[in-house]
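Participant: pasting the structure only:
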């Protein structure tokens, strides 16, 4: 199950830089990961689970104020949806809030 979430989450990654086709976004994300410019999704998911348990239902990679951020939506065991932002380079949790 965890592997399925990782695959689904990775396929949902977006790098929002305006008007770029999704395939190019995925290629860019792959290259940044390969070059070590961002942490792998597996590491980000591990960080998120240490803070909040539940099912990851969506993952996006966005640029916010010049910082690359993984934005996760997590469904907890009480059916509440949480938004968690994690710095894609440092792995620091930037924000957790109920969505």
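Facilitator: Looks like it came in fine. A quick note: this is a predicted structure, and the numbers were derived from the prediction, not measured.

Participant: From now on I want contacts and neighbour counts done on CA atoms only, so please keep to that.
Facilitator: Will do.

Participant: all strands for this structure, in order.
Facilitator: 55-64, 67-75, 81-87, 93-98 (DSSP state E).

Participant: List the buried residues for the last one?
Facilitator: Judged by neighbour count (16 or more other Cα atoms under 10 Å), strand 93-98 contains these buried residues: 93, 96.

Participant: cool, and stretch 10-26?
Facilitator: Applying 16+ other Cα under 10 Å to stretch 10-26 flags 10, 13-15, 25-26 as buried.

Participant: Below is an additional structure, to be compared with the one above:
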């Protein structure tokens, strides 16, 4: 099945923290781009391709955060059966760290 992933919604990159200090005043996307260029993290496209093989669905939000000493892509997506889940992936390796189903606020 041919699958195209659109990030039509918000793509939010949060500031990356090194040694507990915020990085210089570079915009978030530049910090993420530089981390990819240095080989510190995988490109978002590769992360989304890996994720689609395990959890197919429509991506609605992506955040890059520093958590527990590593950079983590937090990907929120709607599964093919209509559930909203958040998948945390190690930004350097692409390994899935956790999957959480979002609760309805109704």
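Facilitator: Done, it's in. Just so it is clear, the structure is predicted and the values come from calculations on it, not from any experiment.

Participant: Just give the TM-score of the two.
Facilitator: Remark: TM-score between the superposed chains equals 0.81 [TM-score structural alignment, normalised by the length of the first structure]; 97 aligned residues with a Cα RMSD of 2.6 Å.

Participant: ok so, going back, so can I have TSV of the strands of the first structure showing distance to residue 1 of the first structure?
Facilitator: Listed next are the strands of the first structure as TSV, based on distance: least, Cα to Cα, whole Å:
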stretch	distance to residue 1 of the first structure
strand 55-64	10
strand 67-75	15
strand 81-87	19
strand 93-98	24
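
Participant: just to revisit the earlier point, so which of the buried residues of stretch 10-26 of the first structure are in helices?
Facilitator: Mapping those onto helices (DSSP state H) picks out 10, 25-26.

Participant: Name the nearest of the residues you listed relative to residue 74 of the first structure.
Facilitator: residue 10 (14.7 Å; Cα to Cα).

Participant: Go ahead and flag the most central residue of the first structure.
Facilitator: residue 70 (3.4 Å; Cα atoms, centre = their mean).

Participant: Pretty sure that residue sits against residue 90.
Facilitator: No. Contact between residue 70 of the first structure and residue 90 fails when scored by Cα atoms under 8 Å: they sit 10.9 Å apart.

Participant: Can you tell me how far the residue lying farthest from the centre of the first structure is from residue 54 of the first structure?
Facilitator: Going by Cα atoms, centre = their mean, the residue of the first structure most distant from its centre is residue 78, 21.8 Å out. The spacing between residue 78 of the first structure and residue 54 of the first structure, counted by Cα to Cα, to the nearest Å, is 9 Å.

Participant: Equivalent analysis for residue 40 of the first structure, please.
Facilitator: 19 Å.

Participant: ditto for residue 30 of the first structure
Facilitator: Distance from residue 30 of the first structure to residue 54 of the first structure, by Cα to Cα: 26 Å.
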